[in-house]
Each structure stands twice: as structure tokens, then as C-alpha cells.
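Novice: Let me see the structure of the following:
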Amino acid sequence: MNQLIYHITSLAEWDYAQSIGVYQPKGFVIEQFIHCSYLDQLLTVADHFFRGQNSLVILVVEPSKIDSDLVEENLEGGTELYPHLYGLLPCTAVKKALAFPCNADGSFTLPEELKV
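Specialist: Reported below is the predicted structural model:
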């Protein structure tokens, strides 16, 4: 898996991760993996799980810098596959963190940097 993957999180969680060198989302202890997306899945995920939330960032992740298992799967029974990271995310694998504010109606628009 060589293409970049993406993860949406709060700015506070990302700031904390940077202070310790590794990112672990709140639900990791229960789920044991980190939900990620490909670029074309980002807006669907954002609108479904983060609608109306502010102070978010998109982590742009370089899979080649991850030692843990990265598995493409759909755990909800659908056919679209999402990358799931079965381990913690080292901050060194994050190429950049992009501000991801919601629009006035609560929906999201990709940051200019990610538009193709």
C-alpha cells in the first residue's frame, strides 16, 4: 500500500500526540485499530462521523513509515474497503496535519491542498 492515507482527529488529540511522539485515538483501547481513509473517502467519513465539529485536523499519513499492520477492510458489511491501522501511529509517519473546519451547515470541504 503506497498511496497516502488520511485520518481525521481533533487538534487537541494531535497536539498531545506530538508531545509524546505517537498518536492513539480515544477509541483505540476498545477497537485496537485506527480508522483511516483514502482521499476519495474523506468527505463521506467526515460528514458521517464529524458533522458540525470544529477544531479538527486531517493527518496525511505515509504508509511506508508505519511498522504496524495496515489492513484494507470493511467491518460494517459494505463493499468499500478502508485502511485500518492495527497499531499506534508514529508522528514521524504523518507528513502534515491540515486544518479541517466544518462549513456553516456542518458539512465539510476538502482543504485546497488536497483537491485534485
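
Novice: drop to CA atoms for contacts and neighbour counts, all remaining ones
Specialist: Fine.

Novice: For Glu80, see how far away Glu73 is.
Specialist: Computed with Cα to Cα, to the nearest Å, the distance linking Glu73 and Glu80 is 8 Å.

Novice: I have a second one here; can you model it like the first so I can compare?
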Amino acid sequence: MSPTAYKILTRGEWQSLNAEGTFAGAPVDLADGYIHLSAPDQVAETAAKHFAGRDDLVLAEVDLTKLEGVKWEPSRGGQLFPHVYGALPFSAVIRAQALWVTGDGGMEIVSSLEVKS
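Specialist: This next block holds a predicted model:
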């Protein structure tokens, strides 16, 4: 299992995480009872499947070793995905990039964002 994973956030969710220091989850996370993350080899498929055509996104790289409550569980196609049972603290974010997901699902990094430790 990878020691890092990715969370795709809207700009508003990113701003909230920055301001509050923690993220309880997007609506889908709250409905499912855990925060959905993607391993490095899964993030492109996640972006294409759930965020195609969006240009208001942030790709946050998360250090899983700084989190409690991470479980790798089967999801899409039986793949194991990292799920966080609890809030995502800003202190676990090691890198963030503004992200555009094209209409056909391709990911384009727009710029790096500041992550203060």
C-alpha cells in the first residue's frame, strides 16, 4: 500500500480545509461515512469518472502515515482504495495543486498551491 494518497477537492472545500485546519468530507464522503481517497495509480481514473469537465478543483496529496482511521477497502472493480474514517487534518496534506479535469477526463495540473506546515 502506498504511504500517500490523493483527495480531489473543490476550491471551496480546499479553502475550508485551509481555514478550519480539518476537513470532515465532501457530501459523498459524509453520506458514505468515510473520506474517499485514491492511491497514486487510481487518481486519474477517479478524476475522469467523477470530475470530468471541472476546472475548480484542487488535488491534495495526503501523507497517510499522519492519519489514524485509514482502511484500504475494495471499491471500483475490486481495487483497494484508502478510506479515512474521521476528519482529514490539514497537517497531513504534503502538496496541493490546482487541477482541471478536461471534458474527456484528462487531468491537467494548473499550478502549485502553498501548503503551510
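
Novice: Give me the more crowded residue out of Glu73 and Glu80 of the first structure.
Specialist: Glu73 (14 against 11; other Cα atoms under 10 Å).

Novice: Let me know how buried Phe108 of the first structure is, in neighbour terms.
Specialist: So Phe108 of the first structure, with other Cα under 10 Å, has 21 neighbours.

Novice: Could I get the contacting residues of it?
Specialist: Contacts for Phe108 of the first structure (Cα atoms under 8 Å, 6 or more residues apart in numbering) come out as 43, 46-47, 51, 100-102.

Novice: so it, which of the three states?
Specialist: The local conformation at Phe108 of the first structure, judged by DSSP: H, G, I helix; E, B strand; the rest coil, is coil.

Novice: Give the equivalent position in the second structure for it.
Specialist: Matched by TM-score structural alignment, Phe108 of the first structure corresponds to Gly106 in the second structure.

Novice: For His83 of the second structure, see how far away its match is.
Specialist: With Cα to Cα as the criterion, Gly106 of the second structure and His83 of the second structure are 24 Å apart.

Novice: biggest helix in the first structure by residues?
Specialist: Longest helix in the first structure, counting residues (DSSP state H): helix 11-20.

Novice: By how much does it deviate from the second structure on average?
Specialist: Mean deviation of helix 11-20 of the first structure relative to the second structure after superposition (mean Cα distance after the TM-score superposition for the first structure): 0.9 Å.

Novice: contacts for the helix or strand just after that helix?
Specialist: Downstream of helix 11-20 of the first structure, the next assigned helix or strand under DSSP states H and E is strand 22-23. Identification of contacts with strand 22-23 of the first structure by Cα under 8 Å, 6+ apart yields 13-14, 16-17, 88-91.

Novice: hmm, which of those are the buried ones?
Specialist: 14, 17, 88-91 (16 or more other Cα atoms under 10 Å).

Novice: Any chance of a markdown table for those residues, columns distance to Gln32 of the first structure?
Specialist: Shown next, in a markdown table, are those (distance: Cα to Cα, whole Å):
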| residue | distance to Gln32 of the first structure |
| --- | --- |
| Trp14 | 18 |
| Ala17 | 17 |
| Leu88 | 9 |
| Leu89 | 12 |
| Pro90 | 15 |
| Cys91 | 18 |
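
Novice: All the strands of the second structure, in order from the start?
Specialist: Counting by DSSP state E, the second structure has strands at residues 4-10, 22-23, 35-36, 57-63, 70-74, 80-84, 88-89, 93-101, 107-113.
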